[in-house]
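Colleague: Attaching a predicted model along with its sequence, questions to come.
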Amino acid sequence: MNEEQKSGRIFDVAILRRLYAFVKPYQMRFYSLIGIIMLAACLAPLTPLLIRYTIDTVIASGDYPQLTLMLMLMIGVLVVQAVVQFSNTYLSGWLGQYIIRDIRVQLYRKIIQLRLKFFDNTPIGRLVTRSISDVETLADVFTEGMAAIAGDLLQLVLIIGVMFYTDWRLAAISLSTIPLMLFSTYVFKEKIKTSFNEVRTAVANLNSFVQEHITGMNIVQIFGSEQIESEKFRVINDQHRKANIRSIWYYSVYYPVADIIAAVAVGLVVWYGARQVISSDVTFGTITAFVMFINLFFRPIRMLADRFNTLQMGIVSTDRILKLLDSEEFTANDGKHTPATIRGEVTFDHVWFAYNNEDYVLRDISFKVSEGETVAFVGATGAGKSSIINLLSRFYDINKGTIEVDGVDVHEYELGYLRRNIGVVLQDVFLFSDTIENNITLGDKRISREKMVEAAKLVGVHDFIERLPGGYDYNVMERGSTLSVGQRQLISFVRAMVQDPRIIVLDEATSSVDTETEEMIQQAISKLMKGRTAIVIAHRLSTIQKANNIIVVDKGRIVEQGNHEELLQREGAYANLYRMQYKEVV
C-alpha cells in the first residue's frame, strides 16, 4: 500500500504518547482546554431543563416576576455558553498553531540534517507534503480531535442520563432511532475515510508533480513538451477533483440523512408525548425539553463521525511525521575535534564506498595530499571523481577504510567545523531567491561585509556586483535566474572563499563558463591556492597541468597518478585522454 494511503488506528497509544510530548510545553493551556470542553458539555442539558421548569412551573402558576427571573437566568446561561464556546474555539486553535509551529521547526531541522542519500531516494514533493499538508492535518487533532471527542461523548452521556431521569419512557422513544443513526454514521465514517485517503494521495501527487516540473521547466520547454505535461497535470488534477467531489457527496448525503433520523425521533416523541399530555401523564414542558434534548443528542453523534476521521487522519499524519523525525538517515555529528587551525593534509586509506551498500562506486582508493599541494582527479563520467569529494566533506559516509584530515579521522571532527574548512565550488550552482550578500554569507553573522567584499575583489567579481541594481543587495531570484551561468559560478566561488577554508574543492568549476570567465577564475585560483590544499576535478586537462599530482580514476579505481609530464611519458590512460582532447581542440 502506498504510504499516502495508509489508515491509522484512532487510539494508537504509542503515537498519542509521542504527540503529547509536543503538547507538554503548553500543558496548562491543554488542561484548561479540556476543562472548558467538559464545562461546555455540562452546560448543554441546562437550557432544556430551565425551559421545562419555566413552562411547567412558572408559566403554569402565572408567576410573572419569577418568569422574568427565569428569562434572565436563561440569558445568563446562553452568555456563559457563548463565552465557553469562544474560549474553546480560540484556545484549541491557539494550541494547535503553536504546536504545529514547534513540530514544523523540529521537522525542518531534521530535514536539513539528513544525508544526501536520503534525498536521493525520497521525492522532494513528499517532503513538502510532510512539512506542510501533514502538519496542517495534525493541527486539526487539537481543534477537532481527542479533546472535542471526549467533550462530545461526555455530552451524550449527560444528556442520556438527564433524559432517563426526566422520563424514561420518552427517553426510550427518543433513543429508538439510535441504531439507524449509528449504522449510517458507521457507513459514512468508512466511506469518508476512504475518500480522505484518496484526497491525501492526490495532494501528494500534485505536490510532487508541480515541484518536479517547475524545477525542470527548462527541460519541458527545451523539448517542447508543454502540451504533454499539461495533459499529465490535467489527469492528476482530475483525480484530485474526483476524490474531493466524492468526499463532498458523502457529506451531502450523510447530514440530510442524519437530520431525517433526528426528525423521526422528534416526531415519535411529539406523537407519544401528545397522547400522554392529554392523559396528564406528561407535561408540555417535558415534551419541549425532550425535543431540545434530541437536537443536543444527535448533533454530537453527527459530529463524531467527522471528528473520528479527523483524528484518524491526524494519527496517520503524526505517524509519518514521527517516522521522518526518527529517521536514522542523518550524518552523525558525534565528533568534538575543533583545532585552532587545519593545515590541510588529506589522506584516503583503502576507501570503499557504495551508494546502495551493494554496488561499489569507489574501490580501494588510497592517496595522500600534503599541506598546500594541489591534486587533480580526471576520468570518464561516472568514474567516481565526485564521490571522492562528497566523502571528504562527509556528505556520504564510507563503507570501508579511513579518511583523515591532518592525521585525524574525519568522523572525529565536529561536522560544521569540518565543512567550514572545506570550500566547495560545484559545477551546478544553486543560488537562493535572496540578495547576493545572503547567497554569499548564507546568513552567517560572523562574516562581515568587509570580508565579503575582500573575497569578491580577490575573485575579481566586485566590480560586476557593484554594477548590479543595489549591488550586494541585488535579489538574484530563484536559482539565480537573473544571472548568467558564469556570474553564478563566480558568486559561488566567493561563497566558498569567504569562509577562508584550508582546503579548496573545485568540482568541474570551470566547465560551464566561457573562456574569459574561466581566465578570471584561474587568476583567482592562483592567488587563493597559495598556502591551501586544493582538490580539483576537471574535464579540461589544460586547467590542471600545474597540479602537484594528477590521479586518473576509472570505474571506481585509481589506475595511475603522477604529474602532467610523467603521465604523458607513460603513454597510459591520461595520455589517451590528453590526445583525445587535443584532437577535439584541433
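Modeller: Alright, I've got the coordinates. The shown structure was predicted, so the numbers you read here are calculated from the model rather than taken from an experiment.
Colleague: Every contact and neighbour count from this point should use C-alpha atoms.
Modeller: OK.
Colleague: and the longest helix for this structure?
Modeller: Looking only at the chain and at elements set by DSSP state H, the helix with the highest residue count is helix 226-278.
Colleague: Distance check, T89 against I37.
Modeller: Remark: distance between T89 and I37 (C-alpha to C-alpha, to the nearest Å) = 10 Å.
Colleague: Neighbour count: those two, which is higher?
Modeller: Applying other C-alpha atoms under 10 Å to T89 and I37 shows that I37 carries more neighbours, namely 26 against 15.
Colleague: on that earlier part again, could you list every helix and strand in contact with the following helix or strand past the longest helix of the chain?
Modeller: Following helix 226-278 in sequence order, the next helix or strand is helix 284-325 (DSSP states H and E). Under the contact definition 3 or more C-alpha pairs under 8 Å, 6 or more residues apart in numbering; DSSP states H and E, helix 284-325 sits against helix 13-23, helix 46-53, helix 64-111, helix 135-144, helix 146-166, helix 168-174, helix 178-215, helix 226-278.
Colleague: mind checking how far the helix or strand immediately after helix 284-325 in the chain is from the chain centre?
Modeller: On the C-terminal side of helix 284-325, the closest following helix or strand by DSSP H and E is strand 346-354. Here strand 346-354 is found 34 Å from its chain centre; the criterion is C-alpha atoms, centre = their mean, to the nearest Å.
Colleague: Use this one as the comparison:
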Amino acid sequence: MTSKESNQTLKRLFSYAKPYRMYLIGALFSALVSVLLSLLLPVFLGKAVDFIAGPGKVDFNGLLRTIAYMALFIAGSCIFQWTMSFCTSKITYFTVKDLRNSVYEKLNIVPLEVIDKTPHGNIINTMVNDIDAVSDGLLQGLTQLFSGIMTIVGTIGLMLSINLGIGFAVILLTPLSLFVASFISRRTYRKFTEQTEIKGEMGGLIEEMLGNQKLIKAFSYEDRALERFKEINARLHKCGVMAQFYSSLTNPCTRFVNGVVYASVGILGAFSAIRGNLSVGQLTSFLAYANQYTKPFNEISGVITEFQSALASAKRVFALIDLEPEPSDEGLLSGIQADGRVSLKNVYFSYDKSVKLIEDLNLEVKPGSRIAIVGPTGSGKTTVINLLMRFYDADKGTIEVSGVDIKKMQRKALRNMYGMVLQDTWLFEGTVRENIAYGKEDATEEEIINAAKAAYAHSFIERLPNGYDTVITKEGSNLSQGQRQLLSIARVMLIKPPMLILDEATSNIDTRTEIHIQKAFARLMEGRTSFIVAHRLSTIKESDLILVMNQGRIVEQGSHEELLRKEGFYHKLYYSQFHVTQT
C-alpha cells in the first residue's frame, strides 16, 4: 500500500469516528495531562534526592513536601490514564459498530452476483477479524502513539533544560531508534498484509468444507480436503513465522537502543557531576528521563507494527464497502395490479460474458398458466427464474409483468408478486410460528395455522415439544429435511402471492406427502401464474405449457402429450427417467 493509499484509508476511517470526536478529544487531552504529570515525576525525584544528599543535610520538610507532590502526580496520572482508556474504548467500539453496520448494509444492496462470486469465508473474515484488527491496531493505537510522541518531545525538552550537552547527546542517538522502528515496520507490513489475505483464503475453505461435510464424506474427499487445508496452512505458517519474526525484533532491538541511551546518559552525567555541573539529584532525574525517553520507542514500534496490519485489514473492509450497489429503485413503480401475464422478449444473458448461455429467449405467459421449465443440468432453467425475480438483470431484451417492464418497477414490488419455494430450504433461529410468518409478520394465529394445514405441516408441528412455539435451531438442524421443506411451503401458503415459482419444491419430501403437497399446490395455483422447475418430469404432467430448454434456448414447448407425440428432445428426456425405450 502506497503512502497515498494509507492516508486515504486513515482519512476514511476517521470519518467514521467523526461523530464521536468528543471521545477522541477527551482521550488525547487525558493522554496529554497523564504524560505531563509523569514527566514531572523525575524532576521531583531529583529534588528528593538532593534533599537527602550528604550526611546531616537531610531536609525533612522539603522531602515530605516533595513526596506529597509526587503522590499527587502519580494519582493524577493514574486517573487520566483511566479516562484515556475509557474514551478510547468508547470511540473504538462506536466506530467499529458503525463500520460493521456499513459492511452489512452494503451486503444487502450489492447485486447477487457479487455474493455468488465472493467466497463467503472471505466476507465473514472481513466482517469479524479484519474489523477487529482495525479496532486494535488503528483506533486503540492512536492514543498510544500520541502519548508516546508527547513523552519523547517532553522528555527531550526537560533534559535540555537541565543540561544542554547531555540533552543534545540523547538527541543525536534518536535516529538510531527511528531507524530501528522503520526497519521493523516496513518488513512487518508486507508479511502482515500477506498473512491477512491467506487468512481470508483459509476462512473461505473452512466455510466451504464445514457447509458440505455430508458431500465430502459421501465422496471420500476428506484426504484431498485435508491436503488443500495443509497447503494453505503451510503458507500461513511460513508467512506468520516471518511476520512474527520481524515483529519480535521490536523488543530486543529497542532494548538495545535503550541500553545505549541509558549508558551514554550515565557516563556523561557522571563526568558532569564530578565537575560540579550537575547535582546528584539532577543526575538521578537525567537517568530517569533516559529510561522514560526510550520506553515510548518500544511502544511506538509495536503500535506501528499493528498499524501496518490494521491498514491492510482496513483496506479489505473498505474494498467491501466500496462494492458497486444495485442501481437505485428511487422513482420506479412501487407496485402494479398484477394479472399474471409475463412476457420475455429477445432476452440474452450469461453469467460469464465469454460463455454464452441464454440467447434470444422469447416467451408469452397467459394469466393463470402453469409453466413447467425442464431440461438437462446447465440448460438455463434456474437462470430464467433468476431473471424473472431480478436477482440478475438481462444483458439484452425485456421482461414484462402485466405489460410493465420489470426494470421500471422497484425490486421489492416485483418480488412481492412472487411466492418462491426452492429445493434448498432456509430457516432461521426462531420459533416455528416466526418462520412461517417470515413473509407476513402481522399474520394472525389462525392464518398461520391454516397455512400450515394447507402445506400438510400442521400435524408434525403439533407433535413438536412446544408446537408452534418450538424454537428451531440454527438452519433447522432439529427438523428433518422434509419438515423444513414443509415449513418453507407453508410460508408461501400464508402470503398467497399472485404468481408462484416452485424450484424442485417437493424434491425432499416422501412420495405420500408429495401427493398431498401437489394437491395443495393445485389449490394454491388456481388463478395464479406458476413457474415450475422440475427434474422429475412425472410431477409436471398437468402443466398448461412445458418449456424444454437446452443450452439456454427453448427447443420445444407444448403440453405433456403434445411433446411426447413429437418424439423429440422431451420424449427422450422423459423416458430416460424410467429406463424404458419406446417402440
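Modeller: Noted; the coordinates are in hand. Just so you know, these numbers come straight off a predicted model, no measurement behind them.
Colleague: Just put the helices and strands packed on helix 284-325 of the first structure in CSV and tack on distance to T331 of the first structure.
Modeller: Listed next are those as CSV, based on distance: least, C-alpha to C-alpha, whole Å:
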stretch, distance to T331 of the first structure
helix 13-23, 24
helix 46-53, 59
helix 64-111, 11
helix 135-144, 24
helix 146-166, 36
helix 168-174, 62
helix 178-215, 25
helix 226-278, 36
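Colleague: Deepest-packed of those, please.
Modeller: Most buried of these by mean neighbour count (mean count of other C-alpha atoms under 10 Å) is helix 135-144; its value is a mean of 23.
Colleague: mean shift between that one and the second structure?
Modeller: On superposition with the second structure, the average gap between helix 135-144 of the first structure and its aligned counterparts reaches 2.2 Å (mean C-alpha distance after the TM-score superposition for the first structure).
Colleague: elements contacting that helix?
Modeller: helix 64-111, helix 284-325.
Colleague: Tell me the counterpart of T137 of the first structure in the second structure.
Modeller: Following TM-score structural alignment, the counterpart assigned to T137 of the first structure within the second structure is A133.
Colleague: Which residue is the nearest non-sequential neighbour of its match?
Modeller: Take A133 of the second structure and drop its neighbours on the chain: the residue closest to it by C-alpha to C-alpha, 6 or more residues apart in numbering is A310, 5.2 Å away.
Colleague: who touches the aligned residue in the first structure for the one you found in this structure?
Modeller: With TM-score structural alignment as the criterion, the equivalent of A310 of the second structure in the first structure is G314. Residues near G314 of the first structure by C-alpha atoms under 8 Å, 6 or more residues apart in numbering: 134, 137-141.
Colleague: ok, the residue nearest to A133 of the second structure to D132 of the second structure distance?
Modeller: Relative to D132 of the second structure, A310 of the second structure is positioned 9 Å away (criterion: C-alpha to C-alpha).
Colleague: Correct me if wrong: I51 of the first structure contacts G285.
Modeller: Yes - applying C-alpha atoms under 8 Å, one finds I51 of the first structure in contact with G285, separated by 6.9 Å.
Colleague: Could you single out the nearest of the contacts of G314 of the first structure to N475 of the first structure?
Modeller: Minimum separation from N475 of the first structure among the contacts of G314 of the first structure (C-alpha to C-alpha) is found for D134, which lies at 31.7 Å.
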